[in-house]
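In: sequence and computational prediction follow.
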Amino acid sequence: MLGFFESSALSAVLRDGGTVGHTQQSCRVCFSVRFGPLGLGLLLFSALFLSHQILPVSGAERLRLIIETDAGGDPDDEQSLVRFLLYANEWDIEGLIANRLVARDGENQNPERTGLGIVRRLVDAYGQCWTNLVQHDVRYPTRSNLWQRTVAGHGGTDAAVQLLIAAVDSPDPRPLWYSDWGTDQGAATNNLKRVLDRVLRERGPTGYARFKSRLRLSSADKFGMHTAMVEPPFPLWVDTFRPELNGRRWYHRFSALTARAGGFDLVRDCLTGHGPLGALYPTNTTHWQKEGDTGTFLYLIPTGMNDPEEPTWGSWPGRYGANTNFPERPYFWANQTDDWNGVTNRDNTLARWATALQNDFRARLDWCVTGFSEANHPPIVRVRGGAKRIVRIGEKVIMDAGESTDPDGQPLRFEWFIYPEAGSYRGPQPVLANVDRAQASLVVPSVVVQETLHVIVAVTDTGTPALTRYQRIVLTLLPMGAASGSR
């Protein structure tokens, strides 16, 4: 017997004969359940078990994602993997590639001594937390789902190459996001480079261009000639690691800006009392809580503020501008600055969100060891009207987030603000009225050419830790006499 159910009313805890299918959409998750001896009784139990759950629904398309890690080298890959697995509910994870055959002695102290073994050890720990995690969001994939997609990516096997080719060639119309976490000495050749070499050789320029058009990169650059020398360019590449500014590597700044944000305490909130996954977070990195690779997937977390196709907009891992090493190509890196708290610098593009993102990490670590009613969950932000609006000089724009809700029934706090750096308008900033209420407004300023203005509402609950989600409204400001367009 095969049953399909809405995600808000289905238990994924059907371990006795039940299987969870790989999801394709953000608003509905279909599960196939093969009823064993317990039959209908198991189904009724599962419906009751999840009757209290609330699954946040995002209007954004759910992303497909493959990561490649040289776990077994710098232990910060394992730090990032702990956080990554806690966000496994947010994407359709197509693969986890471990490209280091043997762990590096001295620096890496994991008892597993192969890269694949290290990644699978973390997946196993995630699996031990899964029965709790799935109570908070039924989209968390099972341990077996991730295990089947965890492969070695060194020269002795083609498993990673085959995995990548199958994912890109899939009939799924969505592009594939890919992240290399900074392969270094002792790791194998990047597997996407291996794939692109093969595709160019076997399919020729036309097939290569078609294949490459299906990719989006949030990644270090490990692709050799495919980055800039073989046309066409990647449709989008966001380098979340670079550039180095004022002697500071961007991927090193994550530690300095987030480690203790919001009062986060690694020992209290992760290493102890939070289950086997948090306990595997290593501490012997050059920077405390280094997590140098976390930006690659933090960029893809659907917070309501970000759009992965818009790197200049800014979100939790920072704000990105054109990569000057590759002019005229859709390549971006972390070279932007934000004015925040009276100071303008690059750190602010991340620091302004640090408390929110660490509170979110802390809450998900809580989910590893608690049921739904014992933990906090992020608000669901709803703003009336479109997220993109065309407006005219002098028009009063009303923005209403009053339909936002909290899964735990907590009161919500509202903070409206203009994000000037994300838009093109550089004139005097309009005054936002009622910035701490559900409904805010502004009067459109004068412009002589068409400009954009970004307004964001941050909605925060009153739980512990306090959790925040967002909605961005992009206003297109029309000058006098311009065609009205649609609204």
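Out: Yep, it's here.
In: hey, let's count contacts and neighbours off CA atoms from now on
Out: Will do.
In: for G182, helix, strand, or coil?
Out: Of the three states, G182 takes coil under DSSP: H, G, I helix; E, B strand; the rest coil.
In: I'd say it and T69 touch.
Out: Yes - between G182 and T69 there is a contact at 7.3 Å, judged by C-alpha atoms under 8 Å.
In: which one's more surrounded, these two?
Out: Using other C-alpha atoms under 10 Å as the criterion, G182 and T69 rank with T69 on top: 28 against 19.
In: okay, and P173 sits in which element?
Out: Following DSSP states H and E, one finds P173 outside all helices and strands.
In: ugh, typo on my part, it should be T296
Out: T296 is part of helix 295-298, with elements assigned from DSSP H and E.
In: try this one next to it:
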Amino acid sequence: MKSGGVILHFNKFAGMVLIIGFFLILSIQTQCEAQQNVKPRVLISSDIGGTDPDDFQSMIHLLMYANQFQIEGLVSSPFEDGRVKDFLHIIDLYEKDLPKLKAQAKGYPIPNSLRRLCKQGTIPAASYKGYSAASEGSDWIIKCAKKNSKQPLWVLVWGGIEDVAQALHDAPEIKDNIRVYWIGGPNKKWSVNAYAYIADNHPDLWMIEANATYRGWFMDPESPADLKGKAYYTNYIKGYGAMGKDFINYYKGDIKMGDTPSLAYLMKGNSNDPTGESWGGSFTSITTSARTIFKGNSTIADTVAVYGVLEWHFKGPSLDIPADSSCFTFETGGQKWPGYYIGEGNYAVRYASKMPETGSYKTISDISELNGQTGKYVSVNPWPGKPGRDDYKLGKNWYSDKPDADLFLKEQQGAKTISKHRKAFLLDWAKRWDWLK
């Protein structure tokens, strides 16, 4: 009897252990599933409607996958003509297609809720100091970043980075709550002053600076023929829903969407590890951001890192005008950029090349000492190149294009880390277009 009692007691104990173990495993599984189902918090800053129509394509893509994200802001940060109305145009199309999207998947946002998230950012590019005055867009970035959430706010920048710079200037404490993925390259050229402000004053920002990697999205030498450029539009988009009918208006349907990698980064891969594999590319940590300061003119003997900040300082008369006033023009590559008075007879202008090049420039001004200055420079791969004395020193969470030679597509650094996933991404997107038949 004694032995039987011990056995009975043991069996009860073993049963309790099994039950506890079962519920423990179930709890862990439930937590894992909950984590997998958490929608990333996303705020888009875009120059949609501005100099490049590919943002319209990227916006259509975003809304077709909107059920996978918690969209918290759509900030118009334009170059030239882009405004909030351009976001609203795509939302109107989305509203027409929404019944078909909702028939296939849950969680799509209500169009009016998206309209309320559209905010106008700053319109002019930043002056030499890198920031100006708060905008509706920069204030909205701050408001979203300060929400009580266990998740970071992903700020995906598809154009100028001025509103991010302004938000960081006005509320630097938001750095702990945001992660920035910026499509740089040409956008860096336009936003060079805002970028310089961020790199110099907020080097501890969590940042993915994609200057060339994103180009793997539309450079597709190894893609099957039906996925290339306009062929994809013809095979998978043409005539499908209101958004499909509108798509032809941007690059005549040719797939570009150079900003979409920032969103795709959150779709497939471990977003906490920029060095790993993802649909939005793979990156490397950088500790310096290339900058070269020229005291006077540069010459063809001056070799600099592509995408690096180039800064020319000139001496001239002391003027009775506020520092940071634009007072001369810097012309290069057929485009003109404002130069600034920075006080005490000193003048400066910044520029960033968007590709390896041999560049030449000239200055134009009513101030005789600043008129007719000329020079050249040579920008070369890879970025950020060897450390230099003028470089910005960055923190531990700044990432950029991988410099490995085997990851280049032509001259585009790191582009193969995206192009390798292009087929999988486009076929996944094709399934959603099929929903809109």
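Out: The structure has been received and is ready for your questions. Computed from a predicted model, the values in this text were never measured in an experiment.
In: so what number do they get for TM-score?
Out: Superposed pair, TM-score by TM-score structural alignment, normalised by the length of the second structure: 0.57. Supporting alignment: 277 aligned residues with a C-alpha RMSD of 3.2 Å.
In: give the aligned range of the helix holding T296 of the first structure in the second structure.
Out: Aligning helix 295-298 of the first structure against the second structure (TM-score structural alignment) gives residues 261-264.
In: again, but for stretch 136-145 of the first structure
Out: The counterpart of stretch 136-145 of the first structure in the second structure, counting by TM-score structural alignment, spans residues 104-113.
In: mind listing what's buried along the matching stretch?
Out: Using 16 or more other C-alpha atoms under 10 Å as the test for burial, stretch 104-113 of the second structure gives Y108, P109, P111.
In: can you tell me the centre-most residue of the first structure?
Out: In the first structure, the centroid-proximal residue (C-alpha atoms, centre = their mean) is I301; its distance is 2.4 Å.
In: do you know how far the closest residue to it other than its chain neighbours is from T294 of the first structure?
Out: Once flanking residues are discounted, I301 of the first structure sits nearest to E90: 6.7 Å by C-alpha to C-alpha, 6 or more residues apart in numbering. Distance from E90 of the first structure to T294 of the first structure, counting by C-alpha to C-alpha, to the nearest Å: 15 Å.
In: between those two, which one's more packed in?
Out: Higher neighbour count among E90 of the first structure and T294: T294, with 23 against 20, using other C-alpha under 10 Å.
In: any idea how far the more buried one is from C270 of the first structure?
Out: Taking C-alpha to C-alpha, one finds T294 of the first structure at 16 Å from C270 of the first structure.
In: before we move on, what about V199 of the first structure?
Out: For V199 of the first structure, the distance to C270 of the first structure - C-alpha to C-alpha - is 43 Å.
In: neighbour count: the two, which is higher?
Out: For V199 of the first structure versus C270, neighbours defined as other C-alpha under 10 Å are more numerous around C270 (23 against 18).
In: list the contacts of that one.
Out: By C-alpha atoms under 8 Å, 6 or more residues apart in numbering, the residues touching C270 of the first structure are G278, A279, Y281, R362, L365.
In: how about a markdown table for those residues, with neighbour count and secondary structure added?
Out: Putting the contacts of C270 of the first structure into a markdown table (neighbours: other C-alpha atoms under 10 Å; DSSP: H, G, I helix; E, B strand; the rest coil) gives the following:
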| residue | neighbour count | secondary structure |
| --- | --- | --- |
| G278 | 26 | helix |
| A279 | 15 | helix |
| Y281 | 23 | coil |
| R362 | 25 | helix |
| L365 | 25 | helix |
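In: dump those residues to CSV, plus distance to A60 of the first structure.
Out: Compiled in CSV, these are given as follows (distance: C-alpha to C-alpha, whole Å):
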residue, distance to A60 of the first structure
G278, 29
A279, 33
Y281, 31
R362, 24
L365, 25
